[in-house]
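**Q** Below are the sequence and a predicted model for it; my questions follow.
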Amino acid sequence: MKSNLSRALFSLLAFMLMFAAFNFNAQANESRTQLTELDTAEIFGDLELGSERPTSVIVELEAESIVEAKHKGKKQTKANLKAERGKVINELKKAVKDADVNREYDYVFSGFSVKLPANEIMKLASVDGVKAIYPNVHYTAEVISKEEISSEEFSPEMAASAPFIGANDAWKAGFTGEGVTVAVIDTGVDYTHPDLAHAFGDYKGYDFVDDDNDPQEGSGQYHGTHVSGTVAANGAIKGVAPGAELLGYRVLGPNGGTTEDVVAGVELAVQDGADVMNLSLGNSLNNPDWATSIALDWAMAEGVVAVTSNGNAGPNNWTVGSPGTSRDAISVGATRLPYNAYTAEITTSEGVEYPSAKVMGFPSDDNLLALNEGEYEFAYAGLGYPEDFEGKDFEGKIALISRGEFAFVDKAENAKNAGAVGAIIFNNVEGEHADVPGMAVPTIKTTLADGQKLLAEMKAGNNKVSFNIEFDQAVKETMADFSSRGPVTLSWMIKPDVSAPGVNIVSTFPDEGYAALQGTSMSSPHVAGAAALLLEKNPGWGTNDVKAALMNTAKDVVDPGTGEAYAHNTQGAGSIRVVEALNTNTLVGTGSHSFGKFIKDSGKQVEKQGFEIKNLSGEVKKYTFEVEFAGNPKGIKVTTSNNLEVEPGTTQNVNLNVQVDASKLKPDYYEGIVLVNDGTQTIKVPTILFVGEPDYPRVTGAFMDNAGEGSYYVGAYLPGGAEILAYDLYHYDNGYVGDFVKTLGVFENTPAPYHEFEWDGTVQNGIEIPNGDWVMAVYVEKAGVMEYKAYLVTKE
């Protein structure tokens, strides 16, 4: 595999050098004609502008939305915006006959969505009044695993996450979210569920998938109902804010949804009077400047607390996706509630040892310990696909499964569906794979070597296994591995802002049911519910007050492996604590701080910034400030006000001056804490800065989609764009990269955050490659950093 990659990369670089030399010579011979640059709208993303295929985009107008104009001290009306939008649409339809306008926006976003041939987008960009054009990207409501709970198995004690963050103590203090309206922008909601019916009035919201006034969740969908229960259930279980009112907005169908409906849902929720909105949805685009993020930022400005999940693509940095990348909305990471850790030993026959055996995940302590009760037959299920279990008897047995190709939780779910009582998953490469809490059956993990031993034992007829599982230790709240991490490209902000429980969260399920789900989708509604409690107590608070209260009072989550708090871009300000947020006497906004990047090669670079501090108490408070960067690196110096007296009920600005001497620092990401102390309470404000060009991944994914008539849309996700970009196709050989086939395309200076082009599906001499699995390797070069990553794609 390495030789193939090296050969392809060498050929690619040689081609690049030749291409660059050719361009230089050609330019040297050109006459110096003065060209006039045309004034066109900015096009975000790298759309295939030469293709005739119908493409849906979101158009932002130069005319400001009603909310944006209001907050800039200007006057704007629906009538005026309708007229301005009409002018642009009329000009567009004159230029592009096939333009089909769908949704129109004016409240928190000014513009419309339109479908038109991709090669007509430049005509759209040249129409007067158009400010920017955004791709209409795909959004999904993802969970890491799902386990329905029968009414026979269900008990209210399963819903432990709301009490853990202190919601039940808030109820005792008289705060349940009464009088606060929370909009759930999701897959719809089963508003007939007995635990949710109380929260809905005659007007229940809107369905943007079917375009009607009934946001009832679609057949086979459940996500929005589960999210709604975590916010405001009040029956067999209680959500965080059981007294809150709910509105449902269905923007995601069975196959997800797109920007145009998400933005429409945000707009209508604001106009319908929501106080809080929850968006447990997302995509993989790490970029803050998209239509959805713009809509959320202005929703926050208008007084609606916008809460969104951070994504399930962790544990690496830079994995946060839109709309979790929004500058102002509250992005939420996922934690796992305290749990018991266990050791595990497995035995097959005498003299055969499996030293790598460890507990990987389990649905409950009792399920796990039940494996100690006897000897079990085990059978091989390959990769654990449903078809790997077909025609085989796994009832009451242990499924032996190889890692690879799809999620661990789905492998365990398939084993459970086949009747297995447990699973052993062995690695397909050297080393240990991750723990995954909340597996559908008790699951043990081993290395590849120990997995091969188990296969050999089975082949030899020794297909019985016994377990010795013992309690090891009680583990406190931890971050979930799947929880996406920041920072955000371009804005360089810390994300998530806060964290909340997101593993094995029991909540409402359609048709009067309950289910345990996990994902940051489950974390976000905890924070939305907490925001409702805060607004009930403090109806005059602004959105940044709510955000600051939750962030300022969050509790550090500690990594049990290191004994140190998780990094800011893993946990944000920490795990929320409702009672502490309700009782805080100081608000430090906006809860975290990024100094951005410092790219001066030599000498000192100084930046002046600051934040607000609000004294909520009834007495004068004197604040002191201290800034600490991890490891106390030489070359970073931050100065602040020494002492600051703030009158009761007033707000003052605190100045921060940061001086960075790049000559004393290696290019890296540095995190620190601003400590704000009033003599009785210390608030920690997370902060970060970057020296040199940040180390964001140059490529985060690739795709190949059927375009019809034998052609394909090929593309990659590029958080920071690319100076040089190339796509190489390889054979896929049973889990490995096979022989090199062809370089499909080479491109220069492609903008963030994604690129696509149309490929005719052929290789040499017009020969079309057959359908099936292939490997596409993407080469990216940006700011002196080169990456070459391989992705499994399917040609259909």
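**A** On my side now, so go ahead.
**Q** drop to CA atoms for contacts and neighbour counts, all remaining ones
**A** Will do.
**Q** what helices or strands is the longest helix seen in the chain leaning on?
**A** In the chain, assigned by DSSP state H, the helix with the most residues is helix 2-28. Helix 2-28 is packed against strand 736-750, with contacts defined by 3 or more Cα pairs under 8 Å, 6 or more residues apart in numbering; DSSP states H and E.
**Q** Name the surrounding residues that touch the strand it packs on.
**A** By Cα atoms under 8 Å, 6 or more residues apart in numbering, the surrounding residues in contact with strand 736-750 are 1, 4-5, 8, 46, 721-732, 759, 763, 775.
**Q** Mind doing that once more with 6 Å?
**A** 1, 721-732 (Cα atoms under 6 Å, 6 or more residues apart in numbering).
**Q** Measure how far the helix or strand encompassing residue 725 is from the centre of its chain, please.
**A** Residue 725 is part of strand 722-733, with elements assigned from DSSP states H and E. Taking the mean of its C-alpha atoms, strand 722-733 sits 26 Å from the chain's own mean (Cα atoms, centre = their mean, to the nearest Å).
**Q** quick one: buried residues of it?
**A** 722, 724-732 (16 or more other Cα atoms under 10 Å).
**Q** Structure two is appended below for comparative analysis:
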Amino acid sequence: MRRQRKKLLGGMVLSAALVLSAFSGGAGAVDESTNTSSSSDKLRVLIQPDKSVRSLKASLKRQLGERHDFDDLGFTTEVTEEELKKLTSDKSLKVTLVNTLSIAEFQEEGRVEAMATPSDRTPWGIEAIYRNSSIQSTSGGKGIRVAVLDTGAYTAHPDLSANVEQCYNFTTSSPVVNGCADGNGHGTHVAGTILANGGGGSGIYGVAPEAKLWAYKVLSDGGSGYADDIAYAIRYAADQGVSKGVKVVISMSLGSSAKDSLIANAVTYAQQRGALVVAAAGNSGPSANTIGYPGGLKDAVAVAALENVQQNGTYRVADFSSRGNPSTAGDYVIQERDVEVSAPGRSVESTWPNGGYNTISGTSMATPHISGLAAKIWASNPTWSNNDVRAELQKRAKANDIKGGISAGTGDDIASGFGFPTVQAGDQ
């Protein structure tokens, strides 16, 4: 097989230059620090053959192997440095290093050790989004699936186990069923904020405890992952929604500072297939134009982080929360690099992989509040489309404007977006 690969690659026309990824070091350079593979001598690449050269794609896939196929965008695989040099010299190919994304810029520091029991069964973020400081439990989300693309989830957690419907690992060469184990904690925490069900009397509650969890491990236990695995999982969740005839919210508390074409395409694909995509804005604030991706995409609901502090009569946007684009502020129209809504994101308590609870901060923690609210709204309005639910989130955010924090003010701003959408009477 090795000899066959060399023969094919050696026969290619040597002419085209390497098309660098957003994380490459510079013209003619390959930055391997952003493209670590399971095999130390391999690089993850996206290969886009010239469509006019018929059968080339199929031939390359047979010789190099295939990770994921993205139709006209090409396919991904892993190659050695020697193979990469030969591939990138062929005029009929566009070869790009696959980007990596992580939770690094989306989670702030939190408690070092988790607690065995929650300090509050309805944490402050739940009380805030329900507009009820004395609430004892939550409800809603029945029939809605929430795909959490993250570090996995501890599906045996007492507050989550009854809600788990799917558990896949997308960080391997092909998805592994029941392989979503979370060795990090981030994904379990996110899942709990969305749909923790109280654990039979002693646990914590999420926003929509009757929703079903699709736990998709797209990041390593170290908190990073490849864009092609994430894009594939986004498409998979959307396709599952269509094939099963169910409503799907895709929640992503991950990202990078650079836009990735595979993920951008997948998010648009999911939106067109009827899924609602919710993503973190990032933790690179408080300067303008610091929003990350995929949150910065037009087809994703970007969520900023609030803290449990009152300023100007409202909750305050955390300084760490990324800000949007000033040139598009004030118009109540979502464009690329716009913050859309905001939600509790500092000092959020939720479920943890040891079966206990932990308190961490970030727009990673704000995002699941909105994902849970979307599930709750959709369950109450099952005939609605994903666009209808998004419009309702925007409507509720406008009615609860956020005026606290750097760059926050009356109306659509770069810090809080439209505002903080909350639960209303009648939500189920």
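**A** Alright, I've got the coordinates. This structure is a prediction, so every number in the text was calculated from the model and none was measured.
**Q** Got a TM-score for the two of them?
**A** The TM-score (TM-score structural alignment, normalised by the length of structure 2) is 0.76; 376 aligned residues with a Cα RMSD of 3.7 Å.
**Q** one step back: the longest helix of structure 1: how far from the chain's middle?
**A** 36 Å.
**Q** Let me know the next secondary structure element after that helix.
**A** strand 42-43.
**Q** just to revisit the earlier point, which stretch of structure 2 lines up against the strand holding residue 725 of structure 1?
**A** Under the alignment (TM-score structural alignment), strand 722-733 of structure 1 falls on nothing in structure 2.
**Q** ok and that strand relative to strand 736-750, angle-wise?
**A** 160 degrees (axes from the mean of the first three to the mean of the last three Cα atoms, to 10 degrees).
**Q** can you give me the strands for the stretch 551-700 of structure 1?
**A** Taking DSSP state E, counting those that start in this stretch to define them, one finds strands in the stretch 551-700 of structure 1 at 586-589, 593-598, 604-615, 621-629, 636-640, 643-646, 651-661, 668-677, 682-691.
**Q** okay, the ones you listed, which one's buried deepest?
**A** Highest mean neighbour count among the strands of the stretch 551-700 of structure 1 (mean count of other Cα atoms under 10 Å): strand 586-589, with a mean of 24.
**Q** neighbours of residue 235 of structure 1, just the number please.
**A** 17 (other Cα atoms under 10 Å).
**Q** Could you find the closest non-adjacent residue to the residue nearest the centre of structure 2?
**A** The centre of structure 2 sits closest to residue 252, judged by Cα atoms, centre = their mean, with a distance of 1.7 Å. Nearest in space to residue 252 of structure 2, with sequence neighbours left out and distances taken as Cα to Cα, 6 or more residues apart in numbering, is residue 279 at 4.7 Å.
**Q** just the strands in the stretch 151-300 of structure 1 please.
**A** Secondary structure of the stretch 151-300 of structure 1, counting by DSSP E, counting those that start in this stretch: strands at 181-186, 205-207, 245-250, 257-258, 276-279.
**Q** quick one: what's aligned to the residue nearest to residue 252 of structure 2 in structure 1?
**A** So residue 279 of structure 2 corresponds to residue 308, using TM-score structural alignment.
**Q** if we can go back for a sec, mind giving me the packing neighbours of the helix or strand the residue nearest to residue 252 of structure 2 falls within?
**A** Assigned by DSSP H and E, residue 279 of structure 2 belongs to strand 276-280. Applying 3 or more Cα pairs under 6 Å, 6 or more residues apart in numbering; DSSP states H and E, one finds that strand 276-280 of structure 2 contacts strand 247-252, strand 301-311, helix 363-380.
**Q** Just name the most buried of those.
**A** Comparing these by mean count of other Cα under 10 Å gives helix 363-380 as most buried, with a mean of 29.
**Q** In structure 1, what stretch matches it?
**A** Helix 363-380 of structure 2 maps onto residues 520-537 of structure 1, going by TM-score structural alignment.
**Q** how big is the offset of that stretch relative to structure 2?
**A** Compared with structure 2 after the fit, stretch 520-537 of structure 1 shows a mean deviation of 0.8 Å (mean Cα distance after the TM-score superposition for structure 1).
**Q** ok so, going back, by how many degrees do the strand holding residue 725 of structure 1 and helix 2-28 diverge?
**A** 150 degrees.
**Q** who's in contact with strand 722-733 of structure 1?
**A** 738-750, 774-782.
**Q** Tell me which residues are up against stretch 773-792 of structure 1.
**A** 722-732, 793-794.
**Q** Could you work out the end-to-end span of that stretch for me?
**A** 7 Å (Cα to Cα, to the nearest Å).
**Q** Helices of the stretch 51-200 of structure 2, start to end?
**A** Ranges of helices in the stretch 51-200 of structure 2, per DSSP state H, counting those that start in this stretch, are 56-64, 81-87, 124-129, 186-195.
**Q** Same list (the ones you listed) but as JSON lines, adding mean neighbour count and distance to residue 299 of structure 2.
**A** As requested, the helices of the stretch 51-200 of structure 2 are exported to JSON lines (neighbours: other Cα atoms under 10 Å; distance: least, Cα to Cα, whole Å):
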{"stretch": "helix 56-64", "mean neighbour count": "15", "distance to residue 299 of structure 2": "30"}
{"stretch": "helix 81-87", "mean neighbour count": "17", "distance to residue 299 of structure 2": "33"}
{"stretch": "helix 124-129", "mean neighbour count": "22", "distance to residue 299 of structure 2": "23"}
{"stretch": "helix 186-195", "mean neighbour count": "31", "distance to residue 299 of structure 2": "21"}
